[in-house]
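1. what follows is a predicted protein model with its sequence.
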Amino acid sequence: MNKPSPHGATHGHDESNHGNHDMGSVNRMAVSATLHCLTGCAIGEIVGLTIGTALGLSNLATIALAVALAFVFGYSLSTLPLLKAGLALGAALSVVLAADTLSILTMEVVDNLVMAVIPGAMNAGLVNPIFWVGMMIALTAAFFAAYPVNRVLLQRGKGHALTHQYHGAEETSTGARRFIPSFSTGALVAVIVAFMLGGLVVSVADELTQASPGPSHAKALVPQF
């Protein structure tokens, strides 16, 4: 009876560890890619909803504007690092369109469906807590919907795998490209979370202000002798 050699067993163990390492790397990249796209979508949607509300646009027009800006900001955030890495604008856009379109599309479909399901979220103004709570729920759902999409694309060498080869190249950029800003995914997410929490706090404060009696009303409640 032939026994497996220790060398063979060790080699098999190394292959297993290598496979687990690759899987962990793909998972981390998928999380990073999803958060990056989600940040661009959130910025675009908030800006679009703010403009639509300020201009008094209809719900449909406001949503269309928010979705369009979500794609614009999502593509822009992914294009800047490629430009800094030395790619021409046309080449960078072609890479980003291939890498991000399916992820952003998935997010926008799920995000708007969730917002439509939450009662009053679509019609709520920017100073309404329902809007900010609904947006947080919708973006969370969009993340979990887009994560497996990005993971499958990465495993097939597509999606953000197309941009991964340029990561780090921006550190050697020269000329005017040195001044192209670099935004880490963590910093972008922190800004969006802070902004949304700030919007929620302001809207709650506005609700409390409207619910509390004003000075004239409070004066009327004081017994007159």
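-> Yes, it's here.

2. contacts, neighbours, all on C-alpha from now
-> Will do.

3. excluding its backbone neighbours, what's nearest the residue most central in space within the chain?
-> Among the residues of the chain, the one closest to the centroid is Leu38, at 1.3 Å (CA atoms, centre = their mean). Spatial nearest neighbour of Leu38, excluding adjacent residues (CA to CA, 6 or more residues apart in numbering): Phe143 at 6.7 Å.

4. which element is the one you found on?
-> helix 129-155 (DSSP states H and E).

5. what's that helix packed up against?
-> helix 6-55, helix 89-117, helix 185-211 (3 or more CA pairs under 8 Å, 6 or more residues apart in numbering; DSSP states H and E).

6. would you list those helices in TSV and tack on distance to Arg156?
-> Below are the helices and strands packed on helix 129-155 laid out as TSV (distance: least, CA to CA, whole Å):
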stretch	distance to Arg156
helix 6-55	11
helix 89-117	12
helix 185-211	23
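
7. now do the helix or strand just after the helix holding Phe143: which elements does it pack against?
-> Past helix 129-155, further along toward the C-terminus, the next helix or strand under DSSP H and E is helix 161-164. Packing partners of helix 161-164 (3+ CA pairs under 8 Å, 6+ apart): helix 89-117.

8. flag every buried residue along the helix it packs on.
-> 92-93, 95-97, 99-108, 110-112, 114-115 (16 or more other CA atoms under 10 Å).

9. and that helix, how far from the chain's centre?
-> Put simply, helix 89-117 sits 10 Å off its chain's centre (CA atoms, centre = their mean, to the nearest Å).

10. equivalent analysis for stretch 188-208, please.
-> Worked out by CA atoms, centre = their mean, stretch 188-208 lies 16 Å from the chain centre.

11. who's in contact with that stretch?
-> Stretch 188-208 is contacted by residues Leu35, His36, Thr39, Ala42, Ile43, Leu126, Val127, Asn128, Pro129, Trp132, Val133, Met136 when judged by CA atoms under 8 Å, 6 or more residues apart in numbering.

12. below is structure B, check it against A:
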Amino acid sequence: MQTVLSLLSSPWFLVAWAALMVPCVLWVIRDLATKNAHLMSLMKVVWVLTVLYSGPLGLLIYRSCGRKEIPRDTLWRRGFRSVAHCYSGCGAGEIVGLLIAVGLLGLGNIGIAALTFVMAYVAGYALTVGPLVQDGVPFRTALWDAVLSETPSIAVMEIVAISVDLAVSGKAGMGEPLFWSSMIVSLTLGLVAAYPVNVALIHFGVKEGMMDPRHTHHAEDHDAHGAGAPQTG
């Protein structure tokens, strides 16, 4: 464990991460602009954020599950698209929550965990409720649908991510490499932990998951959930 902490505390870890992550993000942006421009703007943001948070792993998920070039769609691919959708919003909320809790308010671990958890839920729900409301679903129906379909995924993702982040970073401040390194590691572990939850939710019909990218059209691309949500195929 001490060896891992020493590695994450080194600024060279962040340099190496940037050297891996930036080309991955640029590749995804180029691919979305040239070969997968048919995807809705929301999903383009989802994929860019997923790769921004998780670098090569995010790129692997996009290449194998999120492009029209996939040979066929499967439950495991739908699960990855669904968890990426959740991850992009929750990750943004978690990052903002950490920056506010640590950088602005100087909270202790309990305060950091609480604020980060709330921010992740708000961002995660917003990314689901917003598109549904735009499609004409009443706000209360869209919110209830988000609660049913996203709560298990967000809960697992954030419990794992926040626990790992607090355990690894300790009392590191924003000026220390360990603060940012632990955020990178914890976000990715949260993604991995929430993946089987999304597969189970799709398998049992709690939500449909994101539409097959080979059949996506601008007016139809959003996350479909329970019976009250618009269907996407």
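-> The structure has been received and is ready for your questions. Since this is a predicted model, take the numbers as computed values, not measurements.

13. which residue lines up with the residue nearest to the centre of the first structure in the second structure?
-> Using TM-score structural alignment, the equivalent of Leu38 of the first structure in the second structure is Tyr87.

14. and for Gly74 of the first structure?
-> Using TM-score structural alignment, the partner of Gly74 of the first structure in the second structure is Gly124.

15. and for Phe143 of the first structure?
-> Counting by TM-score structural alignment, the partner of Phe143 of the first structure is Leu191.

16. measure that match to Val133 of the second structure for me?
-> The gap separating Leu191 of the second structure from Val133 of the second structure is 26 Å, by CA to CA, to the nearest Å.

17. neighbour count winner among those two?
-> More neighbours surround Leu191 than the other of Leu191 of the second structure and Val133, with 29 against 15 (other CA atoms under 10 Å).

18. tell me the contacts of that one?
-> Leu191 of the second structure touches Val83, Ala84, Tyr87, Met157, counting by CA under 8 Å, 6+ apart.

19. roughly how far does it sit from Ile202 of the second structure?
-> 16 Å.

20. likewise His217 of the second structure?
-> In terms of CA to CA, His217 of the second structure sits 21 Å off from Ile202 of the second structure.

21. more crowded one of the two?
-> Between His217 of the second structure and Ile202, counted using other CA under 10 Å, the more crowded position is Ile202 (22 against 15).

22. how about that one, what's its partner in the first structure?
-> In the first structure, the residue matched to Ile202 of the second structure (TM-score structural alignment) is Leu154.

23. tell me the contacts of its match?
-> Applying CA under 8 Å, 6+ apart to Leu154 of the first structure gives the contacts Val26, Met29, Ala30, His160, Ala161.

24. let's go with 7 Å and repeat that
-> Val26, His160, Ala161 (CA atoms under 7 Å, 6 or more residues apart in numbering).

25. show me the subset of those that the second structure keeps too.
-> For the contacts of Leu154 of the first structure, the aligned pairs still in contact in the second structure (both residues aligned by TM-score structural alignment, their matches' CA atoms under 7 Å) are His160, Ala161.

26. with respect to Leu69 of the first structure, which of the contacts of Leu154 of the first structure is nearest?
-> Leu69 of the first structure has its nearest neighbour among the contacts of Leu154 of the first structure in His160, at 20.4 Å by CA to CA.

27. touching, that closest one and Ser32? I think so.
-> No - the criterion here is CA atoms under 7 Å, and His160 of the first structure misses it with Ser32 at 9.4 Å.

28. look at the two and report which has more neighbours.
-> Neighbour count, other CA under 10 Å: between His160 of the first structure and Ser32, His160 has more, with 24 against 18.

29. and the nearest residue to that one once chain neighbours are set aside, how far from Val202 of the first structure?
-> Using CA to CA, 6+ apart and skipping residues adjacent in sequence, the residue nearest His160 of the first structure is Ala99, 5.1 Å away. Ala99 of the first structure is 36 Å from Val202 of the first structure, where distance means CA to CA.

30. any idea how far whichever residue in the first structure pairs up with Val133 of the second structure lies from Thr140 of the first structure?
-> Alignment note: Val133 of the second structure maps to Leu83 in the first structure; criterion TM-score structural alignment. Separation of Leu83 of the first structure from Thr140 of the first structure (CA to CA): 30 Å.

31. ok now the helix or strand containing Val51 of the second structure, how far from the chain's centre?
-> Following DSSP H and E, the helix or strand that holds Val51 of the second structure is helix 41-61. Computed by CA atoms, centre = their mean, the separation of helix 41-61 of the second structure from the middle of its chain amounts to 8 Å.

32. same thing with stretch 56-63 of the second structure?
-> So, by CA atoms, centre = their mean, the centroid of stretch 56-63 of the second structure is 12 Å from its chain's centroid.

33. that stretch maps to which residues in the first structure?
-> Using TM-score structural alignment, stretch 56-63 of the second structure finds no match anywhere in the first structure.

34. may I see the buried residues of that stretch?
-> Neighbour-count burial for stretch 56-63 of the second structure [16+ other CA under 10 Å]: Pro56, Leu57, Gly58, Leu59, Ile61, Tyr62.

35. what is the burial count for the closest residue in space to the third one that isn't next to it in sequence?
-> Spelled out, that is Gly58 of the second structure. Excluding its sequence neighbours, the residue lying closest to Gly58 of the second structure (CA to CA, 6+ apart) is Val51, at 4.2 Å. By other CA under 10 Å, the residues close to Val51 of the second structure number 28.

36. contact partners for Val51 of the second structure?
-> Cys24, Val25, Gly58, Leu59.

37. from the residues you listed, which single one is nearest Phe117 of the second structure?
-> Of the contacts of Val51 of the second structure, the one sitting nearest to Phe117 of the second structure (CA to CA) turns out to be Gly58, at 22.3 Å.
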